[in-house]
Structures are given as C-alpha cells and as structure tokens.
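Asker: Would you be able to build a 3D model of this:
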Amino acid sequence: MATFTSSLPQELLDQLAKTASELKIPKNKLIQKALQRYLIQIEKAQFAQSFERAANDPDMLEIAEEGIEEWFQILEDLEKE
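Answerer: Predicted coordinates for the structure are as follows:
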C-alpha cells in the first residue's frame, strides 16, 4: 500500500478523529472508505451526465429509434412462432 500525505483543516481533522474513535476504526481506514464512496458517486454522476448528453444528441436519438424499431420487429417475429 502506498503512503499519501496531505494537509487538512484542523476542524476536519478533529471531526475525523472523533468519528474514527466512535466507529472504532483507524483514521486512515475511515478516509479510505469515504474516498472510495465519493469516487463512486463521481463516477455515477459522470455516467448519468453521459446519458443526458446522449438524450440531447440527435444522432444518438436516431440510432436509438432505429434500434427500437428492429427490437419491435424481433418481438413480433417471435410472437408469430
């Protein structure tokens, strides 16, 4: 595991120490878990933004509409069998 050094405001360090003590886990583990969750939230937000951009892209809408027409045709063909 790599070592990382950073500076934080005293108020945040105090809150970190208090919370780590209450949860009975080391401060570095609390920071690690918090950072992992935060990075996942960022990733999810970026993923959602990419869908929003796609929803407003005329080319993507056209591709989706073409795809849905093919999907409906496949479903109709399957129902006939």
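Asker: can we go C-alpha only for contacts and neighbour counts from here?
Answerer: Noted.
Asker: Show me which residues of the helix or strand containing F51 are buried.
Answerer: In this assignment (DSSP states H and E), F51 forms part of helix 27-55. For helix 27-55, the neighbour count (16 or more other CA atoms under 10 Å) marks K27, L30 as buried.
Asker: Just the residues contacting stretch 27-34, thanks.
Answerer: Here stretch 27-34 makes contact (CA atoms under 8 Å, 6 or more residues apart in numbering) with L16, A17, A20.
Asker: again, only this time at 10 Å
Answerer: Stretch 27-34 is contacted from outside by 13, 16-21, 23-24, 26, 35-40, using CA atoms under 10 Å, 6 or more residues apart in numbering.
Asker: One more, please, to line up against the first structure:
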Amino acid sequence: MTTFTSSLPDHLLKELSKTAKELKMPKNKVIEKALQIFLDEIQRAKYAESYRRAAKDKDIMAMAEEGMADYFKQLQNLDKE
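Answerer: Predicted coordinates:
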C-alpha cells in the first residue's frame, strides 16, 4: 500500500473525524471507502452514458436489433425442444 498525503478543508476534516469515530473506523478507511464509492459511481455514469450514445447511433441500433432477432429465434428453438 502506498502512502498518500493530502490536505482537507477544516469542515471536511471535522466531519471525517466525527464519522470515523461514529463508525469506529480509522479515518483513512473512511476515506478509502468513500473514494471507492465515488469512483464506482463515476464508472456507472460512464457506462450509462455509453448506452445513451449508442442509442443515438443508427448503426449500433441496427446491429442490436439484428442481434435481438437472432436471440428471439434461439429462444423459440429452445421452446420447441
């Protein structure tokens, strides 16, 4: 694990200390968990945005619709078995 040094505004440091005490966790663990949640949220937003962009792309939509038709045929074949 690498050491990282940073400064925080006083009000955030007070809130961090209070939260760490309430959760009975070291401050660095609270920061680690908060940062992980934040980074995960950014990834989800990027993922959602990629779907919004794809929905506007006619070529992507055509490929998706073609793929859905094939998938539907496969499902119908499974029902016949």
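Asker: where does the TM-score land?
Answerer: After superposition, the two chains reach a TM-score (TM-score structural alignment, normalised by the length of structure 1) of 0.89; 81 aligned residues with a CA RMSD of 1.3 Å.
Asker: after the helix holding F51 of structure 1 comes which helix or strand?
Answerer: That would be, after helix 27-55 of structure 1 and using DSSP H and E, helix 58-80.
Asker: Relative to structure 2, which residues correspond to the helix holding F51 of structure 1?
Answerer: Mapped onto structure 2 using TM-score structural alignment, helix 27-55 of structure 1 covers residues 27-55.
Asker: Mean deviation, the matching stretch versus structure 1?
Answerer: Mean deviation of stretch 27-55 of structure 2 relative to structure 1 after superposition (mean CA distance after the TM-score superposition for structure 1): 0.7 Å.
Asker: Now do the helix or strand hosting L16 of structure 2 against helix 27-55, angle only.
Answerer: Element membership for L16 of structure 2 (DSSP H and E) is helix 10-23. Angle, helix 10-23 of structure 2 to helix 27-55, by axes from the mean of the first three to the mean of the last three CA atoms, to 10 degrees: 110 degrees.
Asker: elements contacting helix 10-23 of structure 2?
Answerer: Other helices and strands packing on helix 10-23 of structure 2, by 3 or more CA pairs under 10 Å, 6 or more residues apart in numbering; DSSP states H and E, are helix 27-55.
Asker: Pull up the gap between the nearest residue in space to A17 of structure 1 that is not next to it in sequence and G67 of structure 1, please.
Answerer: Leaving out its chain neighbours, the residue that sits closest to A17 of structure 1 by CA to CA, 6 or more residues apart in numbering is K27, at 6.5 Å. Distance, K27 of structure 1 to G67 of structure 1, using CA to CA, to the nearest Å: 50 Å.
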